[in-house]
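> Okay, here's the prediction I keep looking at, along with the sequence it came from:
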Amino acid sequence: MPTTDTMRAVIARGYGGPEVLELVRVPIPVPGPGQLLIRVHATTVNPVDLVTRSGALADAGLMTPRASTGIGWDVAGVVEAVNPGSIDGALPFALGQNVIGLRDLLDRALGTYAEYVVLDACAVALNPGLDPIAAATLPLNGLTALQSLDLLALAPGDTLLITGAAGAVGGFAVELATRRGLRVAAQASAADEAFLRAAGAEWIVPRDTPDLAAALRTLIPGGAHGALDTAGLGMQAVAAVRTRGAYVTVTGGPAPIPLRGIRIHQQWISADGPALAGLATAGLTPRITATLPLDRAAEAHRRVEHGGLRGRLVLIP
């Protein structure tokens, strides 16, 4: 159990640039029924953290505006307290166990940029022995890739275009797709080709190609059976899909028009402990750019905003 009643956490005080991030001392949260208190060993900086901090999600109506907002989705840490809240008083977790989890509630006072976080038990999985820094990169990006592939519902042998394939979601998606027997065309820069080939990509479509659909259809006549659009290219990616194929985007905003009978989906992440447990044992390849202490969260946001990173920045409380 914690030896003090307070902890350090990073919040966004209002909305704006990285300067609104503030390191504060707040009471350690108390787990409610069916929840766990987790001592955070590592948490990941994701693009959604930046748009939460900027106020873009509040402006879009995806969260209630707040005077201060908790930041952070991913966590790898250790169970510090358990509140069963069930008839038989049992939860599949015990004090001291190493776990990973996902916070998928946006408008909350505290996120995972903190020394402790409370999560529903159903959003948590046991860490089977992964380094916590690597484990922290799995929940949001791994589940996004997994749930997107489920929405596409492609069959082994089908072809799949993945845009932004060198990104955190795209990289996991390439690995997971090829394990399902899909043939992957990865849209990325030449500098990322070696990584994507090793991950299982059969074709590489240059990121700077002026006509994505034409380039893809040169490689795959008739177009791909599906597209997982992590780069938010919209109709450019839809045009690369064959008639009555499938398309999934992981970005917000209006969904593309379902031309030619193409099934169009927007993938909205949801926490899933059992699925996360499967990802934790899947041997996926985490990519980490650097680790930073919690009090350098604003610097981490600036580096992500600048772009060009190949891997996640991980905060270590």
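Everything's here; your move.
> contacts, neighbours, all on C-alpha from now
OK.
> Which parts of the stretch 51-200 of the chain are strands?
Per DSSP state E, counting those that start in this stretch, the stretch 51-200 of the chain has strands spanning 68-70, 74-83, 98-102, 116-120, 124-126, 159-163, 183-188. These are given in chain order.
> Out of these, the one nearest Leu279 is which?
Set against Leu279 and scored by CA to CA, the strands of the stretch 51-200 of the chain come closest in strand 124-126, at 9.6 Å.
> try this one next to it:
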Amino acid sequence: MRAAVVTTFGGPEAVEIADVERPEPGAGQIRIKVAAATLNPVDAGVRSGAFGGAGTRRGLGWDVAGTVEAADVAAGWQPGEAVVALHYGLANPLGTHAEHVVVDASAAAKAPATLDATHAATLPLNALTAAQALDLLDVRAGQSLLVTGAAGAVGGYAVQLAAHRGIEVTAYASAADEELLRGLGATHVVPRGTAPAPADAVLDTAVLGAEALAWVRDGGAYAGVIPGAAPAPERGVRTAAVEVAPDGARLAELVRLADEGVLTTRVAETYALADAVKAHARLAEGGVRGRLVLIP
């Protein structure tokens, strides 16, 4: 089968489309015939060598939407079922940017009934990250949440999830994104470069660090999106960073919210798997609203 991999680190040109052996599911696993797979910033990090692994093959892709093709008998899935899943890992020799991928059965959920595979593929990594970050913050209905980088994929899902829970959301983003963010549920939109009012909690998807920490009220909570890189606590503010974890049951809840129209999926552009280098180059340009999706 064909898969996008890197064996040497660098820019978009480091991505190779290789012929590799089709993976077989082990105990508690399923093999998915990939219909669509999202390109995320973490893939650019793997490609550039930000996570190490020189001299080894690294697969690309964490999100997948597709069809169960083979399953361990105890996995609980049947061939032909449409699913979405998170294929977690910085050191996988194969990722979801491939024609087939094997994932743990517990990482998969039934695909949304109302979305095509291209849009469904944008849910697993980004929506799970947003949901698990809100868990870390433990922000409740009636409290206030500031989301930096709110127009991005994780930020956008966080705005929607928080607003759905009755949380007052302030979005910190480009002024050009105000209409988008209010449509996602933000009560307030603060343009970049303007200091927002203190909030009970801050989700810092823009990785501003200490600057965003200063916008948390005393005794509040801060969550970043780079594991191990949260700023030190101060003023009684709890600080943490989310490290997304596969969770099929939680993903199923997010699928339900997508089907109910609570979560809006955003696809910027699609690329054939063979054009993965072009997709990486587009991601590197920046300014993407929504996700880039690869189609095998």
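Received it, and whenever you're ready, just let me know what you need. All of these numbers come straight from a predicted model, not from anything done at the bench.
> Which residue ranges of structure 2 form helices?
Counting by DSSP state H, structure 2 forms helices over residues 41-48, 117-120, 124-137, 153-164, 178-184, 210-213, 248-259, 276-285, given from the N-terminal end onward.
> What distance do you get for the residue nearest to the spatial centre of structure 2 to Thr187 of structure 2?
Residue closest to the mean C-alpha point of structure 2, counted by CA atoms, centre = their mean, is Asn126 at 2.2 Å. Computed as CA to CA, to the nearest Å, the Asn126 of structure 2 to Thr187 of structure 2 distance reads 22 Å.
> Give me the range in structure 2 that stretch 40-49 of structure 1 lines up against.
Using TM-score structural alignment, stretch 40-49 of structure 1 corresponds to residues 34-43 of structure 2.
> contact partners of that stretch?
Contacts with stretch 34-43 of structure 2, where a contact means CA atoms under 8 Å, 6 or more residues apart in numbering, come from 60-67, 96-101, 117-118, 121-122, 279-280, 283, 291-296.
> which of these count as buried?
60-67, 96-101, 117-118, 121-122, 279-280, 283, 291-296 (16 or more other CA atoms under 10 Å).
> From Trp62 of structure 2, how far off is Ala157 of structure 2?
Small correction: residue 157 of structure 2 is Tyr, not Ala. In this structure, Tyr157 of structure 2 and Trp62 of structure 2 are 17 Å apart, going by CA to CA.
> go on, Ile295 of structure 2?
The gap separating Ile295 of structure 2 from Trp62 of structure 2 is 14 Å, by CA to CA.
> so can I have a markdown table of the helices of structure 2 showing distance to Ala171 of structure 2?
Compiled in a markdown table, the helices of structure 2 are given as follows (distance: least, CA to CA, whole Å):
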| stretch | distance to Ala171 of structure 2 |
| --- | --- |
| helix 41-48 | 21 |
| helix 117-120 | 23 |
| helix 124-137 | 14 |
| helix 153-164 | 7 |
| helix 178-184 | 7 |
| helix 210-213 | 12 |
| helix 248-259 | 21 |
| helix 276-285 | 23 |
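> now for Pro112 of structure 2: what does it line up with in structure 1?
Under the pairing rule here (TM-score structural alignment), the equivalent of Pro112 of structure 2 within structure 1 is Pro128.
> if I look at its match, how far off is Val78 of structure 1?
Distance check for Pro128 of structure 1 against Val78 of structure 1: by CA to CA, it reads 12 Å.
> overlap in contacts of the two?
With CA under 8 Å, 6+ apart as the test, Pro128 of structure 1 and Val78 both reach Asn98.
> how about the alignment partner in structure 1 of Ala223 of structure 2, what does it touch?
Taking TM-score structural alignment for the superposition, Ala223 of structure 2 sits opposite Val248 in structure 1. Contacts of Val248 of structure 1 were listed using CA under 8 Å, 6+ apart, and they are 148, 151-152, 227-229, 264-267.
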